[in-house]
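Novice: Can you look at this prediction? I've put the sequence above it.
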Amino acid sequence: MTVRRVMGVETEYGISVPGDPGANPMVLSGHVVNAYASTHGVRSGRAAWDYADEAPLRDARGFEMGRGVADPSQLTDVEDPTLANVVLTNGARLYVDHAHPEYSSPEVTTPRDAVRWDRAGELVMLESVRRLAASPGEPGVNLYKNNTDGKGASYGTHENYLMRRETPFAEVVRHLIPFFVARQAMCGSGRVGIGQDSRTAGYQLSQRADFFEVEVGLETTLKRPIINTRDEPHAVADLYRRLHVIIGDANHGDVANLLKLGTTSLVLAMVEDGAVGRDLTLDKPVATLHAISHDPTLRTTATLRDGRTLTAVQLLWEYFHAAASYLEQRGHTAADDPDTAEVMGLWESVLTRLERDPMECAADLDWVAKLSLLEGYRERDGLSWGDPRLRAIDIQWSDVRPEKGLFHRLRERGRITRLVEDPLVADAVTQPPTDTRAWFRGKCLEKFAPQIAAASWDSVIFDVPGRHALQRVPMLEPLRGTQAHVGEIMDRSPDVVTLLRELDAAAG
C-alpha cells in the first residue's frame, strides 16, 4: 500500500569515439567496463556474473520461447564475449549489453534510494571516461546517459519492480498500459527529432516512445512492447514476479526520476490490491503513445475504449486520485510513510503545473528543462527544429562529463531541483544499500573479492581455499542478507571459511 518495494534501474549508456564513427562499440564498451573494474580491484573473470538462474525466454503469459526462434539479443544468459561483466562493491552490475556499457543498480526499497544509486552509475561511467582519456593507447571514449543516437538506434533504461506472483498478469497489462502511455508527460527526457531516425523535424517528450511497436511482448530490442513479459524474478518464483519495464527514459533530474519510480510503484500496489478503480483502457495504445510524445503542448488526447477522450495529464490525474483514495482508505499518513507522502506531493504539484503551463516544470522535469534550453538557442540563433545544431545540443545534454554535459551545467547553476545531495551519491558509488540482499553481495565483494568466483542478483559463489567444489550461497529472498540480518556475522568473519560456517549456523 506504499511506494516501498524492491526496485532498481538498469541504464545502457550511449557510446562514441570522437572522430572515429566506425569504432567497434562492443570492444569500446568492454574498455569502459574494464577501465573501472581494474582500478577498483574487481577483475573480469573474478567476481564475474553467475548465469545459472537466468531465464530470459520465460514469458509471464505462461510459456517459454524456444532458443531457436529467439533473436540473439534476447539471449542474455550467454557469457559475455568481452569478459567485461562484473559485480561492484555497491552491489551493482557493470557489464556490456548489446554493445553498450550498462550499469544495473543494486536492489533498493524506496524511489529516493533508486535515484541515489542510479546517479551513482553516472559517476562510475564518468570515472571510466576519465581513466580511458588518461591511459596511453586507449581510445578517448564519450558516454551519454540517453536513449537514442538520433539516427535510428535506441538503447534502454529499464526499471524493475518486485511484485506478488499471485497478481493476474492480465490485470498488470490492463492497468499499466494507459499509465505508461501517459507517464511520459512527467518522466520523458525530451528529444530533438520525430520518428525512429529523426527524419521529421520537431521536439518530443520521450526519447523511447517512437521505438515501441506493440502492446505486449517478450522482446526488448525489436518489436518493443509497452509491457514486457519476461518472467525472470531473480527471487522465489512461487512468491514473486519481477516486472521488467522497458519503456522509460534515462532521467537526469531527481524529481522526474523519483516520480517515474514512485508513481509506478504506487500503481502496482493498487493493481496488486485490485484498487485501481475506473477502467482506463486505451483504444489504440501504441499510436497514442507516439502522438502524446510528439506534442510538447500536452493537448493531444487519448481515446479510451469507453469513448472518453483525455489528455496525458488528465489520465495521470485519474491515477493520482485513485492512489489518493487508495491510501486514504487504508489509513495512510505522511508521518507513517514519508516516502509515499513525498511522491504524492510531487505528483500533485507537477500535474498542477503541467496543466497550467508546462514550462513551470523546467526545474523538475527533464523534457521541459531541455526544451527551455533549446528554445533559448532557437531564439538567439534563429534555428529551425531541423537544424543539426539542435541535435548536437540534444546529445551534449546527456554527456556524463560535468564540464561538457549541458544538464550538469544547469544543475550546478541551481536551475535543477536536487532531492539527493552529491555526497550521498558519491557514497553510493562504493557502498551498497543496507536494507536489501545487495548489502551482503556488496560487502562480500569489498571484503572477500579474491575468493569470489561469481555472483548474481540471487547468489554469491565462493572459491574456498581447501575445498574442491565452489560454494554457492543462494539469496532468493531480496529482503534478507541486509545489514540488520547478517551485519554482525560479516563483522566477526575474518575469512570466507568463517563466514560460511557462521551463515550455516544462523540458518540451521
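Specialist: Sure, I can see it. Numbering: from 1, shown residues only.
Novice: Could you use CA atoms for every contact and neighbour count after this?
Specialist: Will do.
Novice: Show me the contact partners of the host helix or strand of Glu355.
Specialist: Under DSSP states H and E, the secondary-structure element containing Glu355 is helix 338-356. Residues outside helix 338-356 that contact it (CA atoms under 8 Å, 6 or more residues apart in numbering) are 2-4, 110-112, 186, 255, 258-259, 262-263, 313, 316-317, 320, 324, 333-334, 360-361.
Novice: all helices in the stretch 401-508 of the chain, in order from the N-terminus.
Specialist: Residue ranges of the helices in the stretch 401-508 of the chain, as given by DSSP state H, counting those that start in this stretch, are 406-412, 422-428, 438-448, 483-491, 496-507.
Novice: The chain too?
Specialist: Counting by DSSP state H, the segments of the chain that form helices are 25-39, 111-133, 169-187, 254-272, 285-293, 312-329, 338-356, 366-381, 388-397, 406-412, 422-428, 438-448, 483-491, 496-507.
Novice: right, and those helices - which one's nearest Leu470?
Specialist: helix 496-507 (11.9 Å; CA to CA).
Novice: In this structure Lys404 contacts Ile395, no?
Specialist: No. Under the criterion of CA atoms under 8 Å, Lys404 makes no contact with Ile395, lying 10.5 Å away.
Novice: Against that first model, consider the following:
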Amino acid sequence: MDRRVVGVETEFGLAHRGGERRGLPPEEAARYLFRPVLDWGRSSNVFIPNGSRLYLDVGSHPEYATAECDRLTDLIASDRAGELIMHDLALRAEQTMAADGYAGTLYLLKNNIDSQGNSYGSHENYLIPRTTHFRRLSTILLPFLVTRQLLAGAGRIVPAADGRGAHWAFSQRADHMWEGISSATTRARPIINTRDEPHADAGVHRRLHVIVGDSNMSETTQLLRFGSTDLVLRMIEAGVPLGDFELEDPIAAIRTISHDLTGTATVPTRDGRRVTAVDVQSALLDRSRRFVAEHGAHHEHVDAVLELWERTLQAVSSGDHTLIEADIDWAIKKRTVEDVAARGGLPLDAPRLTQVDMAYHDVHPERGLFRMLERRGRATRLVDDDAVRRATVDPPATTRASLRGRFLSTARAFGVEHQVDWVQHKLVERPLEALMLKDPLAVEEPRLESLLDKLGDRAARLQELDIEQRAAQPGPLALSERYRVRDAPPPDPPLI
C-alpha cells in the first residue's frame, strides 16, 4: 500500500472559570459549547463539510476526528483545523453563557490529563492490509509504541509522590494505560485497541486503532509521531526482520520509560535481556533507514522524519535537549517551564509551573502558550495559517473525504435532509439511492454526482448562496457560516 490512510481523534479538556461566580461544571459547559452543533445537525455527533467528525464523548469531552488523510501535511492541517473549530465554538458559547448570566472564560485544552488526574485520549487510526499478521504486528509494534514517547510525548510535571520529588515525564498518557492489547477503550485503556472497524472494505482493509499517544501541539512532533509509525508499519507489512524486542511487561515498561528523561532506564524483554527505550528506537531507526534506502521514499517527508528521529534520540542520549527544543513537544514545554522557574526562583512543584504546563495546551490562538511560542519562533511550523484555515472548511482533496464534503455542502445548501457517516451517504427523501463508499482513496464517484445532480443546478445554487466566498474569509469563524441556521442572525466578527 503506497498511500496510507490515517486519521486522528482528539478529546479536549474543558473548563469554565467564572468571574465572581463559580464556573459551570464540565457537563453544563459542554452543552453550551455544542449548542450550535445541535442547531446545525440536531445531534451532538455530526460530520462537517471539511469531512471530519465533531461530537461530544463520554465524560463531557468535546472530540474532533480528522477526515481520512493520505498526506502527513493534510493530517496535520486537519488536526489543527479541529483546534480552530473548537475555539470558534468556545467563543460563541462564552457569549451565550454571558447572556444567560454565566460570565467567565471557557478553556479548551488539547492535553491528556486534568487537575484531578482524569485522562482522555488522542487516538490514531491507520488503515492496514487485512493480510497483515496481527500477532507479528503486535509483537513488533508494542515495543515501538511503548518507547515512542521519547519521540512524541507531550511531557508533564509529575507531582511528588511515594518518596520521589516532582519530576518530568515524557508522556501524559503513559501512567493511564492498563493493558497492552484489548478490545476495551475506557475500562482497560490498552496501548492497541483491537476493535476492527475499518470503515472500508473489510475484506481488504483492517483498522489499527492506537490509543496510547499524547495529544500534540507541535506540528513537527506530529510529523515524527505519524511518520515513524507509518515506517514501522510498512516494514512489518513487507516482512522485514526487525529484531526481537518483545517486552515482558509492556505496562510496567511504559511507566518506567516515561519517568526517566535520561533514556537509560532498562526494562526486561521476554527472552531475559534488558533494553532501554533508546536501544529499541535506535534499532528501529536503523532498520527504517535501510528500508528507505532499498525501497525508496514513499512520501516527500521521509527524510525529515528520519532526521528528526535521529536528532531526538541523540538529544535524549546526550541530555542536550536544546537539539529539539523547537521541534518536540516535551522538550519545548520543558524549556519554557524551566525559563519561568529560573526567572521566579520556583521549584518544579510550584503551582505557577503547573499553570504553565496546562497553558501550553490551551487552543486559544492568542492566549494559548504554545501559539505564543510559535509566533516567537520557538516552535517550528510545517503548515501555514492559510492552510489551517482552509482545512476548517475544505476536506483533503486526495481521499474519500472530498466526496463526503461535497455531499454535505450540497445537501445543506438545498436544505435537504441527509445522513452521513464515514461510508454512508444518503438523502432522506431518496433512501433507495443511498451510497456506500468503501474506497477511502476514492475522489470521484459518478453515482454521487448523479444523486446530487437530481437536486438541480447545484453550482449555480452554491454561487447564489456565496458559500465559496464565506469559506475563504479569514478567521475560524468562517466555519460558523456553515453551522448557521437559516434566518438566524450572523455571528459576531472574528475575535482574534
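Specialist: Yes, it's here. Computed from a predicted model, the values in this text were never measured in an experiment.
Novice: TM-score for this pair?
Specialist: Here the TM-score for the pair of chains, by TM-score structural alignment, normalised by the length of structure 2, is 0.84; 448 aligned residues with a CA RMSD of 2.6 Å.
Novice: mind checking how far the counterpart of Ala120 of structure 1 in structure 2 is from Val420 of structure 2?
Specialist: Under the alignment (TM-score structural alignment), Ala120 of structure 1 pairs with Ala81 of structure 2. Look at Ala81 of structure 2 and Val420 of structure 2: by CA to CA, to the nearest Å, they are 20 Å apart.
Novice: Show me which of those two is the more surrounded one.
Specialist: When Ala81 of structure 2 and Val420 are compared for neighbours, Ala81 comes out ahead with 26 against 19, by other CA atoms under 10 Å.
Novice: Please tell me how far that one sits from Arg17 of structure 2.
Specialist: In this view, Ala81 of structure 2 and Arg17 of structure 2 are 25 Å apart by CA to CA.
Novice: Just give me the neighbour total for the residue nearest to Asp320 of structure 2 when sequence neighbours are not counted.
Specialist: Of all residues not flanking Asp320 of structure 2 in the chain, Gln314 sits nearest, at 8.0 Å (CA to CA, 6 or more residues apart in numbering). Residue crowding around Gln314 of structure 2 was assessed by other CA under 10 Å; the count is 17.
Novice: Gln314 of structure 2 maps to what in structure 1?
Specialist: The pairwise alignment with structure 1 assigns Gln314 of structure 2 to Thr352, based on TM-score structural alignment.
Novice: what angle separates the longest strand along structure 1 from helix 254-272?
Specialist: For structure 1, the longest strand by residue count, based on DSSP state E, is strand 157-164. Computed with axes from the mean of the first three to the mean of the last three CA atoms, to 10 degrees, the direction of strand 157-164 of structure 1 lies at 30 degrees from that of helix 254-272.
Novice: equivalent range in structure 2 for strand 157-164 of structure 1?
Specialist: Under the criterion TM-score structural alignment, strand 157-164 of structure 1 matches residues 122-129.
Novice: Contacts made by the matching stretch with the rest, please.
Specialist: Defining contact as CA under 8 Å, 6+ apart, one finds that stretch 122-129 of structure 2 is touched by 1, 4-11, 112, 198, 204-215, 237.
Novice: how big's the offset between it and structure 1?
Specialist: On the superposed models, the aligned residues of structure 1 are on average 0.4 Å from stretch 122-129 of structure 2, with distances taken as mean CA distance after the TM-score superposition for structure 1.
Novice: Buried ones in that stretch, by neighbour count?
Specialist: Using 16 or more other CA atoms under 10 Å as the burial criterion, the residues of stretch 122-129 of structure 2 that qualify are 122-129.
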